[in-house]
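Peer 1: fold the following for me, if possible:
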Amino acid sequence: MTRMTPFSSPLLLGFDAMEKTLERVAKSGDGYPPYNIERLRGGENNSCERLRITLAVAGFSEADLEITTEDSQLVVRGRQVEEAERDFLHRGIAARQFQRVFLLADGMRVVGAELKNGLLAIDLDRPEPEKLVRKINISVRD
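Peer 2: Take a look at the predicted model:
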């Protein structure tokens, strides 16, 4: 039996990579670190959409965090290095690694990032795209 997906319509051409990306993002079910996504008001002449992703990364320093964009994905990685041998009486805070992936729509760009009080804020925007109309010439063959 063939699996039907929303992208299997004959009218959606060239969306195979997007479907695979959505499947990969859906499978990443780890809820760490928690995050918020908010829409920001204003911007450059109010002509662009602005978003902020805020991740709770308490215990991570700037050196422990890495933010990259890869194939229209925003990837945030955190790697804490285990400190030298310590004698814990109780250990409830573990040195933990994480990778959080956000799928970016076409035209979205990362404007900047700031780490403050254990919260990593990543600002994104999407400028209004230029309307591009292109006429396609029709060749006639007889």
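Peer 1: could you use CA atoms for every contact and neighbour count after this?
Peer 2: Noted.
Peer 1: mind checking how far residue 63 is from residue 81?
Peer 2: With the distance defined as Cα to Cα, to the nearest Å, residue 63 ends up 10 Å from residue 81.
Peer 1: before we go on, could you also do this sequence so I can check it against the first one:
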Amino acid sequence: MRNFDMSPLYRATVGFDQIADLMDRVLTNDVSRDSYPPYNIEKTDEDAWRISVAVAGFTEDELSVELRDKALFVSAKKANEEERTYLHRGIATRAFERRFHLADHVRVSGAVHENGMLHIDLLREVPEALKPRRIEIAGKNDVEAKAIEA
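Peer 2: Here you go, the predicted model:
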């Protein structure tokens, strides 16, 4: 059992509660958790990513991609599985749900299903109000000149 004291984090920061939540989620993650289906996360640009999930055996109608509470949920469920007798079954088509937590201002820009892979494109769009901006610094002479003009 792991116990971490987060109080130093709270004493030195303001508004970073998400970091503590993220650390809690990562540290309490079950190690024996199923790794099905396999997936990749790749960085395609400075503010863009692609999640690729191996979904062999599923059709577009059996796949679902949802965005809820800053989390991306990818799930699949086979419509109606025919009763078959397999000599070897290496392609798993069991139902799954995979969750990806997204950072602020990251949105899903599209999803495509091709060649047994589900590709989900993500893009970070920071609002203008949150982008850095330069503040002009007025000198003493500028303030006096404006006062004389007025």
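Peer 1: related to what we said a few turns ago, give me the common contacts of residue 63 and residue 81 of structure 1.
Peer 2: Overlap of the contact sets of residue 63 of structure 1 and residue 81 (by Cα atoms under 8 Å, 6 or more residues apart in numbering) is empty.
Peer 1: centre-most residue in structure 2?
Peer 2: residue 102 (2.7 Å; Cα atoms, centre = their mean).
Peer 1: tell me the counterpart of that residue in structure 1.
Peer 2: Alignment note: residue 102 of structure 2 maps to residue 104 in structure 1; criterion TM-score structural alignment.
Peer 1: so residue 131 of structure 1 versus residue 41 of structure 1, what's the distance?
Peer 2: Counting by Cα to Cα, the gap from residue 131 of structure 1 to residue 41 of structure 1 is 23 Å.
Peer 1: among the two, which residue is more densely surrounded?
Peer 2: residue 41 (10 against 6; other Cα atoms under 10 Å).
Peer 1: any idea how far the more buried one is from residue 82 of structure 1?
Peer 2: Going from residue 41 of structure 1 to residue 82 of structure 1 by Cα to Cα gives 40 Å.
Peer 1: also residue 34 of structure 1?
Peer 2: Distance of residue 34 of structure 1 to residue 82 of structure 1, given as Cα to Cα: 22 Å.
Peer 1: next one: residue 20 of structure 1
Peer 2: 35 Å.
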